[in-house]
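K.L.:
here are the coordinates; sequence isn't available:
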């Protein structure tokens, strides 16, 4: 793992983070025409079909054909289930909370990564990690409640999304070395699409197909953009790049997602962040940095 490869991977991950951070408003504007499950079902289905077509065409070139093994299906299904939970909760939460709130709470997944890793690996977090988690929790309180003892139900839904995304980062780092990145991405995106359609049929009935609404130019353009750039390419790159850069780098870079989302809300929606929101945002970002910083120092000491 050379420095040049790590820097290249980090730069591409930052680009992915920018796309994710600036799409909260885009998604929120489409949810008045499509249900959240309908949006996710078509988004991930189109992304999975696009990558599957790419894989099929690649058979004639250097890339090996899709290899369907039980271990690949299981690993991809776990990743897909975590993604489904994360995106379903995030999209539903956007119905009841602001884009900036959803983005910052989703960012808590970066803090949860070392905490959940310690539980799965039976390792006690270091004091800086614990302090970082406390900072982030306090920041979440100020951001979502504005200093009052009330919680928006959308914020609680998005908090479930943060936990699911944290588990997704951990499991991706564990299995990405074992499989072809494109094949693993196809399986997990297909699982997300299947679960979205299945739950959509149960919750929304025939509205899950929503062909008239889906074919409207403004809706179709957003769905295609999200499917190709914010889903297919983004998750394929994340899966592949986690082979080239440490997981802690990924966590630090993902910190920028809520920052991009907040500034997008300010610039496009002219949204104003009050004092409590700014304090909450600052504490969450500080907590994320504190939670990740010890790992960075350990790597530097190891290199020395």
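P.N.:
Perfect, thanks for sending it. A quick note: this is a predicted structure, and the numbers were derived from the prediction, not measured.
K.L.:
contacts and neighbour counts: CA atoms only from here.
P.N.:
Will do.
K.L.:
quickly find the element holding the most centrally placed residue in the chain.
P.N.:
Using Cα atoms, centre = their mean, the residue of the chain that lies closest to the mean C-alpha position is residue 165, 5.6 Å off. In this assignment (DSSP states H and E), residue 165 forms part of helix 153-175.
K.L.:
ok, second structure coming up, stack it against the first:
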């Protein structure tokens, strides 16, 4: 898979995630956030598990075995996903889809900073202005009004740090283990189990509540978790984590559009301008590294 193809896959992932904000909010009418998260990601585990087992079998035949360090890394990726998912899920109860998408997008500038400070991964310089454009774009997408932020907004904002951690860890673990589907399955399973365990301690469970949120759980579990997060793991084998983070910030654009279509959250002109700014950042982070390589080739 080429870098362009990988980034195209990630843009498709952003589309799925953007529309998932809607079902995450409407699903809370029938079920609690921990059970919603737990069932959602256990469904995602089931969706990808056959492919992950086949991948592990292929690696075993090639003589590769997961080391203790690999297993710790996989567990850490799952814990990061759980913390990011549950903070976002709790927060979205008390805020709008558009605001949730905007605040979640704060993971965009966090990814290259985290990758540089913790993992010594130096991003292409285009990532920095791209990250700034994404933050400004998502700010405009929110309507430029932060004075009315409530508790739900701060829960979502807190999830951004853990989404950044998850994006970085997915890139590292997928490349380290050469098993992106296994990385996806493990992080889904860890998130699902943690969600169910905490849900049993804090929420009431009934089959009626699961049925009431059935469509939302299926969409968030199969499409967002099973398909989108798996595609993320595969695509991040072929593109840098910082680039992936900027492209995935397009989920804020798709979330705002979905909120307008399904929840009547209408966009203002300034919000459309924010969408355009994010798209500029996405295109810029794609083109700048290629332009530099082309200059080098012409010089040689």
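P.N.:
Received the coordinates, thanks. None of these values were measured; they are calculated from a predicted model.
K.L.:
which elements pack onto the helix or strand following the helix holding residue 165 of the first structure?
P.N.:
Later in the chain than helix 153-175 of the first structure, the nearest helix or strand by DSSP H and E is helix 181-204. If you count contacts as 3 or more Cα pairs under 8 Å, 6 or more residues apart in numbering; DSSP states H and E, helix 181-204 of the first structure packs onto helix 36-58, helix 70-93, helix 234-241.
K.L.:
and of those, who's closest to residue 129 of the first structure?
P.N.:
Of all those, it is helix 70-93 that lies closest to residue 129 of the first structure, at 23.3 Å by Cα to Cα.
K.L.:
show me what that closest one is packed up against.
P.N.:
Judged by 3+ Cα pairs under 8 Å, 6+ apart, the packing partners of helix 70-93 of the first structure are helix 36-58, helix 99-106, helix 153-175, helix 181-204.
K.L.:
mind checking the ones you listed for the one nearest to residue 252 of the first structure?
P.N.:
For residue 252 of the first structure, the closest of those is helix 153-175, at 12.1 Å, according to Cα to Cα.
K.L.:
I'd like to know which elements the longest helix anywhere in the first structure is packed against.
P.N.:
Ranked by residue count and defined by DSSP state H, the top helix of the first structure is helix 275-303. In terms of contacts (3+ Cα pairs under 8 Å, 6+ apart), helix 275-303 of the first structure is packed against helix 108-121, helix 127-145, helix 247-254.
K.L.:
how big's the offset between the second one and the second structure?
P.N.:
Read that as helix 127-145 of the first structure. Taking mean Cα distance after the TM-score superposition for the first structure, the mean distance separating helix 127-145 of the first structure from the aligned residues in the second structure is 6.7 Å.
K.L.:
next, the buried residues of stretch 54-67 of the second structure.
P.N.:
Neighbour counts over stretch 54-67 of the second structure (16 or more other Cα atoms under 10 Å) mark 55, 56, 59 as buried.
K.L.:
and which of those residues is nearest residue 16 of the second structure?
P.N.:
Out of the buried residues of stretch 54-67 of the second structure, the member with the shortest distance to residue 16 of the second structure (by Cα to Cα) is residue 55, at 24.6 Å.
K.L.:
surely that closest one touches residue 179?
P.N.:
Yes. Using Cα atoms under 8 Å, residue 55 of the second structure makes contact with residue 179 at a distance of 6.6 Å.
K.L.:
now residue 264 of the second structure: how far from residue 220 of the second structure?
P.N.:
According to Cα to Cα, to the nearest Å, residue 264 of the second structure and residue 220 of the second structure sit 21 Å apart.
K.L.:
apologies, that question was intended for residue 16 of the second structure.
P.N.:
To residue 220 of the second structure, residue 16 of the second structure is 9 Å away according to Cα to Cα.
K.L.:
again with residue 110 of the second structure
P.N.:
25 Å.
K.L.:
looking at those two, which has the bigger crowd around it?
P.N.:
Using other Cα atoms under 10 Å as the criterion, residue 110 of the second structure and residue 220 rank with residue 220 on top: 30 against 21.
K.L.:
residues contacting the more buried one?
P.N.:
Residue 220 of the second structure makes contact with 20, 23, 24, 40, according to Cα atoms under 8 Å, 6 or more residues apart in numbering.
K.L.:
same check, this time on residue 106 of the first structure
P.N.:
90, 158, 159, 161, 162, 165, 258 are the contacts of residue 106 of the first structure under Cα under 8 Å, 6+ apart.
K.L.:
now with 6 Å, please.
P.N.:
Applying Cα atoms under 6 Å, 6 or more residues apart in numbering to residue 106 of the first structure gives the contacts residue 162.
K.L.:
looking for the alignment partner of it in the second structure.
P.N.:
Counting by TM-score structural alignment, residue 106 of the first structure lines up with residue 104 in the second structure.
K.L.:
re earlier: nearest residue to the alignment partner in the second structure of the residue nearest to the centre of the first structure other than its sequence neighbours?
P.N.:
Aligned counterpart of residue 165 of the first structure in the second structure: residue 163 (TM-score structural alignment). Residue nearest to residue 163 of the second structure in three dimensions, not counting chain neighbours: residue 84, with 5.3 Å by Cα to Cα, 6 or more residues apart in numbering.
K.L.:
map that neighbour onto the first structure.
P.N.:
Correspondence of residue 84 of the second structure to the first structure, assessed by TM-score structural alignment: residue 86.
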